[in-house]
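Next input, structure requested:
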Amino acid sequence: MKTFYFAKRKLQLAPAATILVALAICIPLSAQTITTFDAPGAGTGAFQGTYAFNIAPSGAIIGYTRDAGNVRHGFIRSQQGGFTIFDAPGAGTAAGQGTRAYSINPAGEITGFFFDSVTVAHGYVRSNQGVITAFDAPGAGTGPGQGTFPLSPLIINPSGAIAGYYTDSSDVAHGFLRETNGAIIAFDVPGAGTGPGEGTFSYAISETGAITGYYFDSADVSHGFLRDTTGVITTFDVPGSGTAPLQGTYGGGFTPSGTIMGNYFDADNLSHGFLMDTNGAFTTFDAPDAGHVPGVDDGTYPFGINANGAITGWYVDDADANHGFVRDKHGAIVEFDVPGAGAGVFVWSIAPSGAVTGYFWDANFVIHGFVREAAGK
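Next up, the predicted model:
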């Protein structure tokens, strides 16, 4: 498949567009139900356990386990709590290898990647009947740690189209779109760096097939991008984004109307959430108790968004502890902690019902999955 390059059309903000800073409202948790869970076969050592990443409209949760040998295995947890464990054919069985599941669509199709026996990454899609199809982006590298990465809870859309990135033999990243017929289109954002660790990283795909994510330029600064359904790429930066290495803007998800969600790092390495509407107007937000210590990556990290515009993620406080949050479509923010969590709560996905899922580590750094039902559910 030929690699396509598209001319960059820098996103211009209308003079009347204003930067809106959302009022963060902390709401007491008067009604919530949090259920923790461990998948069969999950290890019980430090950083072993159950990593939950995505929740489907049906309530099914997917992710992967890290077993006692540090091998990964995909799992599906039904709304009733039953588990299905699966491995992609060809997945390696040594430490660090195995199958990772990241995203599920309403039809029950799952995507992610697996590391083979020589630690090369390959993408896969698992049908709702359990049939697994592996795929590789043209040009993907074949060295350890290189390959094809569908790596996000928002990376497969209802039609089954998949976005992601691949790293080539020089460890440069390139975006890709895998269409529903299996054809793969590779792309690079103009201005993306060409050194190791630089390049284009696709993070989310919309219902219509638009893609957002970020790219690192030659100075390792991050910028957001939008690739529309015709292949035209626009880039954007949230005002206030830092310009040092690893600072900048990270595109991260869509609403059905085309609004983009993500986060940005400022000059103090503090993370903040943002929304950018289709006119290019930005709304920024922070969890009320997000930390403000410069240089230690405190702040607000949004990672999941649902069709109603509700957002979930986590924030890091001044004591360097992680806590979950949910921001409703009106901008009100609820903060929460998972019972039994140590300093780490990581929230990745929100269902249309408002239920969220993710994982936490306990006092011994063992990883456990959780689901938090919406208030009143």
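
only C-alpha atoms for contact and neighbour calcs from this point on.
Fine.

where's R77 relative to A374, distance?
Relative to A374, R77 is positioned 18 Å away (criterion: C-alpha to C-alpha, to the nearest Å).

let me redo that: N157
Counting by C-alpha to C-alpha, the separation of N157 from A374 is 23 Å.

and the two? which has more neighbours close in?
Neighbours of N157 and A374, each counted by other C-alpha atoms under 10 Å, are more numerous for N157; the result is 23 against 18.

Tell me which residues touch that one, please.
Applying C-alpha atoms under 8 Å, 6 or more residues apart in numbering, we find N157 in contact with 105, 205-207, 209.

Let's see that with 10 Å instead.
By C-alpha atoms under 10 Å, 6 or more residues apart in numbering, N157 lies in contact with 103-107, 109, 163, 180, 204-210.

another one to check against the first:
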Amino acid sequence: MKTAAKCLAFVAGAIRDLSKLVSALMLCVPLANAQTQAQAQANSGTFATFDVPGDSGGIFPTAIDFAGVVTGYFIDAGSLIHSFVRAPNGAITVFDPPGATCSTVTQNVCSTADAINLEGVVTGGYATNCSATEPPAGCENHGFLRSPGGKYTTFDVPGQAHDFTSPTGINLAGTVTGSYLRSASEFAGFVRLANGIFTNFVVTGSTYTSPQAINAFGVIAGFYRDASGLLHGFVRSPDGKITTYDPPIAFLTNSPPVSINAEGAITGSYCSDAACDTVHGFLRSANGTMKTIDAPGNNYGTSPAGINSLGVITGSYILADFSLEHGFLWLPGGRIVTFDPPGSLYTTPTAINDRGMVVGYYCDAESVCHGFVGAPH
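As a prediction, the model looks like this:
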């Protein structure tokens, strides 16, 4: 895979793999500098762009609720990562759950807000008890819930030996899914009901089970890694039944992660060959039917990031010469609308709500990244 593709995939993957985040930014800044002469396509839509007070140009919105409340995380001037919520009126609240600790010596991730439900409850992870010398070096990682009023509930998957809980999705019922460290080298999935009851699970044959999203009915979508190191998709029903799948050809990617809507439709991306020389998007219906999604033109890759209840998909695509990254909407029926916020060279949508509002981030010609929310058309 060429350097530009690695950069863009690396940053997208860092949304859910935070240990890679700073390295991703270090890779991308020189690349963006090299592309300052490139011209973005015409904007299409109405966007509000924003920065979090105190951020250093690294902002990563991850989710948006029906009302337009955005959540995500950002990198401050000291290279530490914190969470935020942005109200529809533009007011931004920066937060870490009580007790969160981090440092550039141990772990720079204080907290990350990864998902939000229709009631505005945010879930994510945060770090405590960081140590640079005592084995194992690093921090303990816990899950949290944050109410719209700022009340916190913290939690850990019971019985784990390595103190690593990483929530990735929450639905209206308050059911949370995510992953935890089952052993020193094996990640497993979990479901936490609103009453605090946990169910743990792994995909048969998996060395790494990674739930990514949960819909209103408790259906979970994610990916897993097999013993050969290849990634595959899975769907877990509320009764615990797990169905695995692969795209039409080759294998799944985890950048961006898969997304599921209320109808059980899943979207994500896959490589068409082992070298990942071309990336395609896919749409998997609830009955298992697969459809490939490619943005129009001569492109290196198309990467869906989110799908709403109407079946509208958002994501990004990279030109074949790796000069630019644009956002897109895929509409039921197959029509694709492309868009960029004003001034963007690299546009990376991360989520879409049922009103068609898209959230994400973009990087400008000065290699500075900003958040955006808006309605492409």
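
List the TM-score for the superposed pair.
For these two chains in superposition, a TM-score of 0.80 is obtained (TM-score structural alignment, normalised by the length of the first structure); 323 aligned residues with a C-alpha RMSD of 2.2 Å.

that older thread, which members of the contacts of N157 of the first structure occur in strands, if any?
When these are checked against strands using DSSP state E, the ones located there are 103-104, 163, 204-205.

What subset of those residues is buried?
103-104, 163, 204-205 (16 or more other C-alpha atoms under 10 Å).

What is the nearest of these to I260 of the first structure?
Sorting these by how near they are to I260 of the first structure, with C-alpha to C-alpha, puts A204 at the top with 9.6 Å.

Map that closest one onto the second structure.
Under the alignment defined by TM-score structural alignment, A204 of the first structure corresponds to A213 in the second structure.

Go ahead and confirm that match touches I220.
Yes: A contact is recorded between A213 of the second structure and I220 when judged using C-alpha atoms under 10 Å, the distance being 5.7 Å.

what residues are shared contacts of the two?
169, 176-178, 235, 259-261, 266.

T209 of the second structure: which of those is nearest?
Taking C-alpha to C-alpha as the measure, G178 is the one of those closest to T209 of the second structure, at 9.3 Å.

For that closest one, which residues are in contact?
124-125, 143, 157, 165-170, 188-192, 200, 209-214, 220, 222.

how about the residue opposite P332 of the second structure in the first structure once aligned, what does it touch?
With TM-score structural alignment as the matching criterion, the partner of P332 of the second structure in the first structure is K329. Residues touching K329 of the first structure, when contacts are defined by C-alpha under 10 Å, 6+ apart, comprise 305-311.

Likewise for T229 of the first structure?
Counting by C-alpha under 10 Å, 6+ apart, T229 of the first structure touches 206, 208-211.

Would you agree S185 of the second structure is in contact with T207?
Yes: the pair formed by S185 of the second structure and T207 meets the contact definition of C-alpha under 10 Å, at 7.9 Å.

of these two, who's got more company?
Remark: of S185 of the second structure and T207, T207 carries more neighbours, 18 against 8, as counted by other C-alpha under 10 Å.

Quickly find the element holding the more buried one.
Counting by DSSP states H and E, the secondary-structure element that holds T207 of the second structure is strand 206-214.

Have a look at how far, on average, the next helix or strand after that strand is from the first structure.
Using DSSP H and E, the helix or strand that follows strand 206-214 of the second structure in sequence is strand 220-226. Its match in the first structure and strand 220-226 of the second structure itself, once the structures are fitted together, sit a mean 0.6 Å apart by mean C-alpha distance after the TM-score superposition for the first structure.

for strand 220-226 of the second structure, packing partners?
On a contact count with 3 or more C-alpha pairs under 10 Å, 6 or more residues apart in numbering; DSSP states H and E, strand 220-226 of the second structure meets strand 176-183, strand 186-192, strand 206-214, strand 231-236, strand 242-245, strand 251-252, strand 259-260, strand 266-271.

ok so, going back, could you report the neighbour count for the spatially closest residue to the match of A204 of the first structure that is not a sequence neighbour?
Spatial nearest neighbour of A213 of the second structure, excluding adjacent residues (C-alpha to C-alpha, 6 or more residues apart in numbering): G169 at 4.7 Å. Using other C-alpha under 10 Å as the criterion, G169 of the second structure is surrounded by 27 other residues.
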